[in-house]
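A.B. asks: Sequence and predicted model, in that order:
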Amino acid sequence: MRKLNTGDIFKAARIIKKAKLRESIVDFAKKGKKTNGNDEEAVESLGLEIAFSVLESCGNEGVEKELYEFLAGPFEITPDKIEQMPVDELLKNLKDLATNNNLMLFFKSAGKLTI
């Protein structure tokens, strides 16, 4: 598995826009701040909310395919293999991707940006 790069960020941004996830992501970030990462049950609940929101949004026309193409890059496999991947393996890979790229720090830093 490779680390995410700048091109991946823009691919993810297009998926977020197409899937209309922006508002949900902002809401999840606000909820995440309230839990402060200390309440394990609240964090798990928030994780489920995020997962179901993403799943629901990926039902939008074309988003599923774009998501497979996006994940194929860092996972270093073909989009078809992503589509056929067992769910437990996908979840493990997503967790590894988040950990290896310190996505929590990225989102915390992005949330502090001001214009």
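C.D. replies: Nice, thanks for sending it over. Residues are numbered from 1 along each chain as shown.
A.B. asks: can we go C-alpha only for contacts and neighbour counts from here?
C.D. replies: Noted.
A.B. asks: How much space separates R22 from K34?
C.D. replies: For R22, the distance to K34 equals 19 Å [C-alpha to C-alpha, to the nearest Å].
A.B. asks: Next: P74.
C.D. replies: In terms of C-alpha to C-alpha, P74 sits 31 Å off from K34.
A.B. asks: Check which element follows the top helix by length along the chain along the chain.
C.D. replies: For the chain, the longest helix by residue count, based on DSSP state H, is helix 40-57. Sequence order places helix 63-75 as the next helix or strand after helix 40-57, per DSSP states H and E.
A.B. asks: Pasting the second one now:
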Amino acid sequence: MKKLTGKHLFAMAKIIKAANLKDELGEVIAKAQKGEMSTEKAGIEGMMAVITACGDDNVEKRVYELLDDVFEAKTADMSLEVIVANFKQLATENNLMSFFKSAGLLKQ
């Protein structure tokens, strides 16, 4: 598993833009920061928004490219259990709130 870098930040920004998720994910993160939503619930809400956006083939392709690079394996071939474990490890090893803020999700 790689640490998130600038390359991943810009890839995520492209996904957010292509999927038109800036406002939706920004609201979820803002609620979590205000204590109106648990971090776990925010993660679930955010993942559901991204999964729903993957109905667009271009967004799905970008998500796989990003995850394949970060997880250093072909995500499409992973079991759901492995994907969930990888996301937990990713969250443990990285400050995801800072990452998403840097991707421009929250209004400054």
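C.D. replies: It's in. Because the structure is predicted, anything quoted here is derived from the model rather than measured.
A.B. asks: if we can go back for a sec, now do the longest helix of the first structure: everything it contacts.
C.D. replies: Here helix 40-57 of the first structure makes contact (C-alpha atoms under 8 Å, 6 or more residues apart in numbering) with A19, K20, L21, S24, I25, F28, K31, G32, T35, G37, V63.
A.B. asks: Which of these ranks first by neighbour count?
C.D. replies: Neighbour counts for the contacts of helix 40-57 of the first structure (other C-alpha atoms under 10 Å) peak at A19, which has 21 neighbours.
A.B. asks: residue contacts, it?
C.D. replies: S57, C58, N60, V63.
A.B. asks: Could you identify the buried members of the residues you listed?
C.D. replies: Among the contacts of A19 of the first structure, those classed as buried by 16 or more other C-alpha atoms under 10 Å are S57, C58, V63.
A.B. asks: Map the second one onto the second structure.
C.D. replies: When the two structures are superposed using TM-score structural alignment, C58 of the first structure falls opposite C54 in the second structure.
A.B. asks: From the structure, what's the count of residues near the nearest residue to its match once chain neighbours are set aside?
C.D. replies: Using C-alpha to C-alpha, 6 or more residues apart in numbering and skipping the chain neighbours, the partner closest in space to C54 of the second structure is E60 (4.5 Å). The number of residues packed around E60 of the second structure, counting by other C-alpha under 10 Å, is 18.
A.B. asks: Can you report how many residues neighbour the equivalent of M85 of the first structure over in the second structure?
C.D. replies: In the second structure, the residue paired with M85 of the first structure according to TM-score structural alignment is M78. Residue crowding around M78 of the second structure was assessed by other C-alpha under 10 Å; the count is 11.
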